[in-house]
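1. Please find the sequence and the predicted model below.
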Amino acid sequence: MQLDPEDEQILAGERGETRQKMLELLVALGKVFGAEHLVPIKSAQVSGASYKTIGKYGLDWLASLDAKAIVPAVLNPIGMARTRWEEMGIDPDFAKKQQAVVRAYKRLGIRLDCTCTPYYLHETRYSDHLAWSESSAVSYANSVIGARTNREGGPSALAAAIIGKTPCYGLHLPQNRVPQMVIDVHADTSRWGVADYGALGYHAGKLVGNRIPFFQGIKPDADQLKAIGAAMAATGAVALYHVEGITPEAQKNQYDISGIETVPVEQADVSRLFTDIPVDAVALGCPHCSSAELAEIARLLTGKIVTKPLYVFAAQGVIDRNVKIVDSIEKSGARVFADTCMVVSPAMEQYSSIMINSGKALAYVPNMCGGQARIGTIEDCVRVATE
C-alpha cells in the first residue's frame, strides 16, 4: 500500500502510540482487501457505543487510547438517553458504565450526537468519502446521498476518524458500485408508507444478501428510502442500492441491467409480514426519526393519551429543531428520547412484544431485545398505543 510521508511517520511511531496502532489497523485492513492507498475522508461515524454491546473489554480498550479525531466524527446510539435515562428505567450500574463509555469517546474527540442518522445533523454530499459504521447510515449515505463508504467496524471507523483517512477499496471505487441484481416490484405502491417500504427491505435483504440491488416499480421518498436501506442492511448485508429514476447514481448512470438476475416481488411478499399479535409497548424511530416523521407522530397523537408505553427515538439535534412538536408528542404521555434506540437499549428488554414501523427493528428486536416484533404503519402504531 502506498503511504505518503506523513503516514510513514505515523506508522513509525513518531506521532504517538495510539496513532501508530490506528494506522496499523487501517493498513492491515487495506492489505486484506487489496487497497492500493488511503483516501481522505470528510467524516466518520463510530459504532460500538452502547455498553450493552461492547461491555467491559470494549470500554477498557477505549480507555487505553490517547489521540483525537481530526475529522468530524459522531457516535452511534448508546444504551440510554444521556439526560433522561432514569425515565427509561435504566439500571444505575448500567448507566454508570455507559457514561464511562461516553466519556471515553468524548476524550477521543468524537462528537456525542449518538445517532444512526448523522446525515440529518452534518452536511454530507455526493461523492464524499466517509468512514461510517452503522448499517442503516452506511446504506443511506451510499444510496440516497451518493457518498462513498464501506460498512466499517467500530474500531476501523474510530481509526479512520483519528487518522483522517480510510483504505480505498470496495464501495469507494466506482467500478464496485454497479447493480448486481434487479428487484422488480409488482404492487400498487401509491399508498405505501414507511412501514411498507421497510417490509419490502426486510424481504429484499433476504433475497439480495450482500449484492447491490436495482429496484424497479417503486417511487419512495427520503424517509421511505431510509426504511428500505435500513431493513436490507439488517436482513442481508446491503450497503448500497439503486432505485430506478430516484437515487442519484441511478439518475446519473445508464446501468445495463439486461444481463443480471431479476427477481419479482409481489404485494403478498410484503403484506405477509404485517401481523396482529398483541404488544406490550410501541417504539418508533429505527433509524432515528426525521423532522417529518416527528411531525406526523405529533399530528396523529393530537388530543390522545397513550395507554401503552410509546417510545420515540430521534437525534438530539433533530429534537432541538422541533421542540414544539416534541412537546406535543409528550403531552400524550409518549416519550421522545435522544441518544439511544429500541435495539441497543436494555430498557426495551422488559417487554415481551413490541410494535414498530421499521423493517430493521422487525429483524433486530427478537434477537437484541428478546421479544417479538410486530410491524405496522405509524397510524397503526399510534392507534395501538392509544386504544
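-> Received it, and whenever you're ready, just let me know what you need. Residues are numbered from 1 along each chain as shown.
2. contacts, neighbours, all on C-alpha from now
-> Will do.
3. list the contacts for L300?
-> E379, V382 (Cα atoms under 8 Å, 6 or more residues apart in numbering).
4. Check which helix or strand the residue sitting nearest the centre point of the chain maps to.
-> The residue lying closest to the centre of the chain (Cα atoms, centre = their mean) is S136, at 3.2 Å. S136 is part of helix 135-140, with elements assigned from DSSP states H and E.
5. try it against this one:
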Amino acid sequence: MYLTSEQEKMLNGEHGEVLEKMFRLLVRLGDIYGADKMIPVGSVQVAGVSFKSIGMPGLEFLEDYAKKGATVKVLTFLNPAGMDMENWKDLGFPEDFAEKQIRVMNAFREMGIVVTSTCTPYLAGNLPGFGEHIAWSESSAVSFSNSVIGARTNREGGPSALAAALCGATPNYGLHLDENRKPNLVVNVNAELQNNADFGALGSFVGKIVKNKIPYFTGIKNINTDQLKALGAAMAASGAVALYHV
C-alpha cells in the first residue's frame, strides 16, 4: 500500500501513540481488502456510542485516548447514544448507567467530536458533497449518503470510523471505487407505491433477498427524498445494502 511521508510518520509513531495505533488499524484494514492507498475523508460518523454496546472496556479506551490528547481532523458526528441525554431521569434510566453514558459523551467531546447523536447526520449539519469520500457507520446513513447524495463510504465499524476521524483518512477500497458501485441485480417494481410505508415495505422485502448486493430498481415512476430514505433504511436493516440505484 502506498503511503505518503506524513502517513508513514503516523505509522512509525512520530505523531504519538494514539495516531500510531489508529493508523495501524486502518493500514491492516486496507491490507485485508487490497487497498492501494489511503484517501482523505471529508467527514466521519462514529458508531459504538451507547455504553450498553461498548461497556467499561470501551469507556476506558475512549477516556484514555481523550486524556492523551486525541483530536479529530475532520467534522465528526456520533451515532445515537444509549439514552436521552437530557431527559434520562424522567425516562427511568439508572443513575449508574447514566453516569457512564455521560462519561462516554464527554470523552468523545474532548476529542473534538460533535456530540449530536443521530442516524441522519446529513439533516444535522454534516452534509457531504457529491463524490466526496467519507467514513460513516450507521447503516441507513451509509445507504442515503451513497445512494441519494452520491458521496462514497463503506459501512464502517466504530473503531475504523474513529480511526478515520483521528487520522483524516480511510483505505481506498469497496464503495470508494467506481467499479464497486455498479449495480449487480435488477429489481423490477410493478406495484404502485404511494407513501413512505410502501417504500419501507419494498425495502424490507428486497433487503432480505439481496443481502449486500447493489440493486437497481426499475418501474418506480415518482419518489421523493423521504421515500428514498425509507427504501434505503429498510434494505440496510433487513439486509446489508449500502448502495442502491433507482
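-> Sure thing, it's come through. Quantities reported herein were computed from a predicted structural model and do not represent experimental measurements.
6. sorry, back to before: just confirm the residue nearest to the centre of the first structure contacts A233, I think it does.
-> Yes: under the criterion of Cα atoms under 8 Å, S136 of the first structure makes contact with A233 at 6.4 Å.
7. Walking through the stretch 51-200 of the first structure, point out its strands one by one.
-> Using DSSP state E, counting those that start in this stretch, the strands of the stretch 51-200 of the first structure run over residues 73-75, 130-132, 165-167, 181-186.
8. right, so these: which one is the most enclosed?
-> strand 130-132 (a mean of 33; mean count of other Cα atoms under 10 Å).
9. What range does it cover in the second structure?
-> Aligned by TM-score structural alignment, strand 130-132 of the first structure falls on residues 134-136 of the second structure.
10. For the matching stretch, which outside residues touch it?
-> 41-46, 128, 142, 151-156, 161, 164, 170.
11. contacting residues around N188 of the second structure?
-> Listed by Cα under 8 Å, 6+ apart, the contact partners of N188 of the second structure are F217, T218, G219.
12. Name the member of these with the most neighbours.
-> F217 (15 neighbours; other Cα atoms under 10 Å).
13. any idea whether the aligned partner of that residue in the first structure is helix, strand or coil?
-> Superposed on the first structure with TM-score structural alignment, F217 of the second structure falls opposite F215. Under DSSP: H, G, I helix; E, B strand; the rest coil, the three-state class of F215 of the first structure is strand.
14. was I right about F215 of the first structure contacting L240?
-> No: F215 of the first structure is beyond contact range of L240, at 11.6 Å (criterion: Cα under 8 Å).
15. same for the host helix or strand of Q45 of the second structure, what does it pack against?
-> Taking DSSP H and E as the criterion, Q45 of the second structure maps to strand 43-46. Judged by 3 or more Cα pairs under 8 Å, 6 or more residues apart in numbering; DSSP states H and E, strand 43-46 of the second structure is in contact with strand 75-78, helix 158-167.
16. Provide the aligned range in the first structure for it.
-> Going by TM-score structural alignment: strand 43-46 of the second structure matches residues 43-46.
17. compared with the second structure, how much does the matching stretch deviate?
-> Once fitted to the second structure, stretch 43-46 of the first structure is off its aligned match by 0.2 Å on average (mean Cα distance after the TM-score superposition for the first structure).
18. Can you give the distance of that stretch from its chain's centre?
-> 12 Å (Cα atoms, centre = their mean, to the nearest Å).
19. ok, now stretch 58-78 of the second structure?
-> The answer for stretch 58-78 of the second structure is 16 Å, by Cα atoms, centre = their mean.
20. Identify each buried residue in that stretch, please.
-> Applying a neighbour-count criterion of 16 or more other Cα atoms under 10 Å, one finds 58-59, 62-63, 65-66, 70-78 buried in stretch 58-78 of the second structure.
21. Next, the distance between the ends of it.
-> The straight-line separation of the ends of stretch 58-78 of the second structure (Cα to Cα, to the nearest Å) is 15 Å.
22. Ok, stretch 107-120 of the second structure next?
-> In stretch 107-120 of the second structure, first residue to last residue: 22 Å (Cα to Cα).
23. residues in the first structure matched by it, start to end?
-> Under the criterion TM-score structural alignment, stretch 107-120 of the second structure matches residues 104-117.
24. Off-centre distance for that stretch?
-> On Cα atoms, centre = their mean, the centre of stretch 104-117 of the first structure falls 15 Å from that of its chain.
25. returning to what we had before: can you tell me which of the strands of the stretch 51-200 of the first structure comes nearest to A104 of the first structure?
-> Of all the strands of the stretch 51-200 of the first structure, strand 73-75 sits nearest to A104 of the first structure, with 11.4 Å by Cα to Cα.
26. now that closest one: which residue numbers in the second structure?
-> Residues 76-78 of the second structure are matched to strand 73-75 of the first structure when aligned by TM-score structural alignment.
27. Which residues does that stretch contact?
-> Outside stretch 76-78 of the second structure, the residues within contact range by Cα under 8 Å, 6+ apart are 43-47, 49, 112-118, 121, 126, 165.
28. what's the closest of the residues you listed to V189 of the second structure?
-> P121 (29.7 Å).
29. What distance do you get for that closest one to D178 of the second structure?
-> Distance, P121 of the second structure to D178 of the second structure, by Cα to Cα: 24 Å.
30. More neighbours: which of those two?
-> P121 (22 against 10).
31. looking at it, the more buried one is touching L127, isn't it?
-> Yes: P121 of the second structure lies in contact with L127 (Cα under 8 Å); the separation is 7.1 Å.
32. which residue sits closest to A161 of the first structure, ignoring its sequence neighbours?
-> Take A161 of the first structure and drop its neighbours on the chain: the residue closest to it by Cα to Cα, 6 or more residues apart in numbering is A69, 4.8 Å away.
33. Please pull up the equivalent of V194 of the first structure in the second structure.
-> Using TM-score structural alignment, V194 of the first structure sits opposite N196 in the second structure.
34. So for A204 of the first structure, what's the nearest residue that isn't a sequence neighbour?
-> Nearest one to A204 of the first structure, counting by Cα to Cα, 6+ apart, is M232 at 6.3 Å.
35. Next, that neighbour: secondary structure please.
-> Applying three-state DSSP: M232 of the first structure is helix.
36. Provide a list of residues in contact with it.
-> If you count contacts by Cα under 8 Å, 6+ apart, then M232 of the first structure has G201, Y202, H203, A204, G205, K206, V238, K360 around it.
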